[in-house]
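Colleague: What follows is a protein structure lacking sequence information:
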């Protein structure tokens, strides 16, 4: 807190918010370029700073609106036991759940909806980082299985938007068990011949990175997103070496081949629509195109129309 904070009237402070503030302040300060942006203007840009392109956190519901439009249908997820291990740290786990449910209006850290992206049916599962850091517990494991079942039933693609600090410590081994369970959800899609696409957002770490976040047919990432298992500070302390400045950022992982494309949030829907038009092209049309000797296939033409990656 600076000396200016001491003399600023409370009414003026409420007009502004920092990047991690969830209030209804009128203005938001960008942590990257420190420019102030009017709240409505920032929302119109899908929470991307118009000055420098910094990607602010986007609420899970807004993410679904962005990808599926306003007419998406919510998929109700199975309820799981609230506190299977009777865990307590500074306060009981059930008390923490109650607090976050009140703050977010959601039962847990996963929101799933179905609709269309372009001309293709899609089921989209979004991790809500505002709910206990998007941590992976039994509710997320059950939610991913339900999302996969819904996608298979509707013959739709499954798109998972990750944002998580990793496994939920309050659920111990039960949380870690969701890593192989999420793999089962992905396998259901593979057996049905349906696309599984992962959109990596800031941050995606821990057991989420070690499981379903890296099992996609295609991996897209938002600019500047932190993606990894252990954090860079832990790695530096372990190997006693200085890491590159952009280590574990989406652009760095794109260069190393762990991410297929880095895409601005404002172009993400168009990018996904183009990809799905390739991966879900009608089988009859593909066969007919492949039968025509000397002519490009539907897949080749669609790939040529994909938007260029945002570097």
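Modeller: On my side now, so go ahead. As the structure is a computational prediction, the values presented were derived from the model and not from experiment.
Colleague: hey, let's count contacts and neighbours off CA atoms from now on
Modeller: OK.
Colleague: do you know how far the nearest residue to residue 77 once chain neighbours are set aside is from residue 281?
Modeller: Spatially, and ignoring its direct neighbours in sequence, residue 77 is nearest to residue 143 (5.5 Å; Cα to Cα, 6 or more residues apart in numbering). For residue 143, the distance to residue 281 (Cα to Cα, to the nearest Å) stands at 28 Å.
Colleague: These two: which is more packed in?
Modeller: residue 143 (26 against 15; other Cα atoms under 10 Å).
Colleague: and that one, what is it in contact with?
Modeller: By Cα atoms under 8 Å, 6 or more residues apart in numbering, the contact set of residue 143 is 77-78, 110, 112.
Colleague: is it fair to say it lies in a helix?
Modeller: Yes. Using DSSP: H, G, I helix; E, B strand; the rest coil, the assignment for residue 143 is a helix.
Colleague: who does the helix or strand residue 190 falls within touch, helix- and strand-wise?
Modeller: Residue 190 is part of helix 178-192, with elements assigned from DSSP states H and E. Judged by 3 or more Cα pairs under 8 Å, 6 or more residues apart in numbering; DSSP states H and E, helix 178-192 is in contact with helix 138-154, strand 196-204.
Colleague: second one coming, line it up with the first:
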């Protein structure tokens, strides 16, 4: 046995070798600058544990936390015509789509799913701001219509999480046509007597705010979310006046009657369960209740076993 080769050299190499640390282990809070361990941040639903700042969260992560046991089924959305205007700016529209799909792992800017929340069956839709700013194009219009039709067919309420920079310019007037289309979809729910709850997240702006995002029976927002049609900078430059502190933020809109609630993300699920069961005429949810199938199995067993 060579003591130098087998023990001394590996020991020296371990002291001087550079250990590679994955870059995604830590995230920096945009608000307070605190470095947050990725697992701790994920467990807290992407909310800063230091200052409470709500960071972006993907639709799948949101649904994992929203639905009972993280179990949900995706609702199929009809695919629209790809690149109907053959739009090109610095990049071709199909190239931008491919980059967004690669970066998010999603096909488009909205995910529609069905499942149970607090043993209450619902249909839910959520926008992904990482996908081209969550912009509203033909697919998003199709997604909301598909969600509304599914909710009406099953007799379930619809919960929508908005996060968008407005209409998608690469689809021109076709994207603006989604405003009346989605308004009609919301009207379908109202005619069926089904609740439509909107949770506005940061940011919700432009044509999305001017259509389905502000038509809910109940309007809830996450803290400090920017909610507007035209942004504060545009308004300030137009009227040439200084805007009030916190203008167009969730708390400002709550004080001026535009919202019903401002609820932190960690408390949102319980609040939605309470509101949904109340609006559907169901008894309050019982926390920790056992599922019925297990009780049925126990009842089938002979006594003493």
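Modeller: Sure, I can see it. Bear in mind that the values here come from a model prediction, so they are computed numbers and not experimental data.
Colleague: hang on, the earlier thing: from residue 283 of the first structure, how far out is the residue nearest to residue 77 of the first structure?
Modeller: Note on residue 143 of the first structure: its distance to residue 283 of the first structure, by Cα to Cα, is 30 Å.
Colleague: Just give the nearest non-adjacent residue to residue 58 of the second structure, would you?
Modeller: residue 128 (5.9 Å).
Colleague: Can you give me the neighbour number for that neighbour?
Modeller: 24.
Colleague: May I have the residues that are in contact with it?
Modeller: With contacts defined as Cα under 8 Å, 6+ apart, residue 128 of the second structure is in contact with 57-59, 109-111, 134, 163-164.
Colleague: Same check on residue 166 of the first structure?
Modeller: 134-136, 204-209.
Colleague: Would you format those residues as a markdown table with neighbour count, distance to residue 269 of the first structure and secondary structure included?
Modeller: Shown next, in a markdown table, are the contacts of residue 166 of the first structure (neighbours: other Cα atoms under 10 Å; distance: Cα to Cα, whole Å; DSSP: H, G, I helix; E, B strand; the rest coil):
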| residue | neighbour count | distance to residue 269 of the first structure | secondary structure |
| --- | --- | --- | --- |
| 134 | 25 | 22 | helix |
| 135 | 28 | 25 | coil |
| 136 | 29 | 25 | strand |
| 204 | 25 | 20 | strand |
| 205 | 24 | 24 | coil |
| 206 | 20 | 27 | helix |
| 207 | 23 | 27 | helix |
| 208 | 25 | 23 | helix |
| 209 | 24 | 23 | helix |
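Colleague: for those residues, which one is nearest residue 31 of the first structure?
Modeller: residue 204 (19.1 Å; Cα to Cα).
Colleague: right, and that closest one touches residue 224 too?
Modeller: No. Here residue 204 of the first structure does not reach residue 224: they are 11.5 Å apart, not a contact under Cα atoms under 8 Å.
Colleague: can I get the contacts of residue 166 of the first structure in a markdown table with distance to residue 151 of the first structure?
Modeller: Putting those into a markdown table (distance: Cα to Cα, whole Å) gives the following:
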| residue | distance to residue 151 of the first structure |
| --- | --- |
| 134 | 22 |
| 135 | 23 |
| 136 | 21 |
| 204 | 23 |
| 205 | 25 |
| 206 | 26 |
| 207 | 24 |
| 208 | 21 |
| 209 | 22 |
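Colleague: Between which two of these is the distance greatest?
Modeller: Maximum pairwise distance among these (Cα to Cα): 12.4 Å, between 134 and 209.
Colleague: Disregarding residues adjacent in the polypeptide, which is nearest to residue 273 of the second structure?
Modeller: Among residues not flanking residue 273 of the second structure along the chain, residue 118 sits closest, at 5.9 Å (Cα to Cα, 6+ apart).
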